[in-house]
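> any chance you can model this:
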Amino acid sequence: MTIFAYCRVSTLDQETAIQEEAIRKSYPQAKIRHEKKSGASTQGREVLLLLLDVIAEGDKLVVWKLDRLARNLHDLTTIVKALEDKGASLEILDQRIDTGTASGRAFLQMLGVFAEFETNLRKERQAAGIAKAKSEGRYTGRQPAAQYKVTKAIRLVEAGYSKQKAASEAGIGVATLYRRLKEIADDK
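All right, here's what the predicted structure looks like:
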């Protein structure tokens, strides 16, 4: 049996030292992998996806806390199912959950529901705060890209650059460039 450990933080200025220390106490021999990516979904989390790919029957994936692995029930159940399909298990140290047992699987599912509920409450509070700030005239939303950057991108397209390259060179999103080009075409 191989013990794979997964440590994740959301931003580049955060560190995984606390997670790694907790995992090493329980599993000194664990193969620890680190990732600095948002946990909002599993998309783009290459280290996690690689671990799920290489884990084999009898292996175990260990994480310090549930929110280091998944922030919504769908992702959590997808990960657990992928592990189960391979004959592997998941252990969450902080909550002492091991999906190798029936009670561990049931408790994990309950925690997943509460984690998703907490995320939804946070989104509702954020939306309420934004609505209040808008009504008071204190919130203007995301500021549009600086007009000079858009103009630069348009000139680059006219000079023969691809839209992707022009947007990149100007420092704007390609969607912004497409939107502005469409507005210009609609005005003609």
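> C-alpha only now, for contacts and for neighbours.
OK.
> just the strands in this structure please.
3-9, 31-36, 60-63, 89-92, 97-98 (DSSP state E).
> to the chain's geometric centre, what's the distance from the longest one?
It refers to strand 3-9. In this view, strand 3-9 has its centroid 15 Å away from the chain centroid, taken as CA atoms, centre = their mean, to the nearest Å.
> residue boundaries of the helices in the chain?
Secondary structure of the chain, counting by DSSP state H: helices at 17-26, 46-54, 73-85, 102-135, 147-158, 163-170, 174-187.
> dump the ones you listed into CSV; add distance to Leu93 as well.
Converted to CSV, the helices of the chain look like this (distance: least, CA to CA, whole Å):
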stretch, distance to Leu93
helix 17-26, 8
helix 46-54, 17
helix 73-85, 15
helix 102-135, 12
helix 147-158, 48
helix 163-170, 43
helix 174-187, 42
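> one more, so I can put them side by side:
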Amino acid sequence: MSENLVERLDPERSVMLIGYARTSTLEQDAGLEAQVRDLTALGCEKLFREQVSSLAPRKQLESALEFARQGDTLVVTKLDRLARSVTHLGKIIEALEAKGVALRIVNLGVDTATPTGRLMLNVLGGVAQFEREMMLERQREGIAKAKAEGAYKGRKPTARAKAEEIKALAAEGLSMGAIATKLGIGKGSVHRALSPAKVPAA
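Next up is the predicted model:
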């Protein structure tokens, strides 16, 4: 039986602070060790750590959530070490609340074990969502303005949209390989655009 399972099944285990540390695969090991050092100094008795990208599955975080039990507190040094998005944060909080586990984010001074901490976290989540919506709105406005000014080009033309160019170049005697290189498309796309017309071999 693993040490983790023994501790989880031990009815005498007192509530504890559980630390979670993460850095991306591009960051130095020192960043991970610094988090571990800070979490240990805060009194975390159990530590889960991993070095994964922000989008990759976080197995150690899942283990930390599984290990935690009612009355425990999950501790992270910074919010971006824990969640990859507002939606992801919401799912983590939901999982913790279902088990009666609090969340502490050190650099923000947030502790959901307190009413003030829960309020602060809700506000932070709302602000993050608002910022994203504003960013998308600015993006849409920028595209609309560019279209009105005739400057919006949209997506690059596909091979299908370049069919006339392909046929014109083929008529000039260019090979499929030369046409593909000139237009920046695949040789197969050139072949499909010209089929069943005959063109010079590559």
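> nearest to Ile184 of the first structure, of the strands of the first structure?
When these are ranked by distance to Ile184 of the first structure, counting by CA to CA, first place goes to strand 31-36 at 39.7 Å.
> the second structure: matching residues for that closest one?
Residues 48-53 of the second structure are the counterpart of strand 31-36 of the first structure, counting by TM-score structural alignment.
> contacting residues around the matching stretch?
Contact with stretch 48-53 of the second structure is made by 18-26, 32, 36, 58, 60-61, 63-64, as judged by CA atoms under 8 Å, 6 or more residues apart in numbering.
> switch the cut-off to 6 Å
Tyr20, Ala21, Arg22, Thr23, Ser24, Thr25, Gln60 (CA atoms under 6 Å, 6 or more residues apart in numbering).
> now stretch 80-87 of the second structure
By CA under 6 Å, 6+ apart, the list of residues contacting stretch 80-87 of the second structure reads Arg22, Ser54, Leu89.
> swap in stretch 109-124 of the first structure?
With CA under 6 Å, 6+ apart as the contact definition, stretch 109-124 of the first structure has outside contacts at Asn72, Leu73.
> 8 Å - rerun?
Looking at what lies outside stretch 109-124 of the first structure - CA under 8 Å, 6+ apart - the contacts are Asp67, Arg71, Asn72, Leu73, Leu76, Thr77.
> quick one: it aligns where in the second structure?
Residues 122-137 of the second structure are where stretch 109-124 of the first structure lands, counting by TM-score structural alignment.
> average offset between that stretch and the first structure?
In the superposition with the first structure, the average deviation recorded for stretch 122-137 of the second structure is 1.2 Å (mean CA distance after the TM-score superposition for the first structure).
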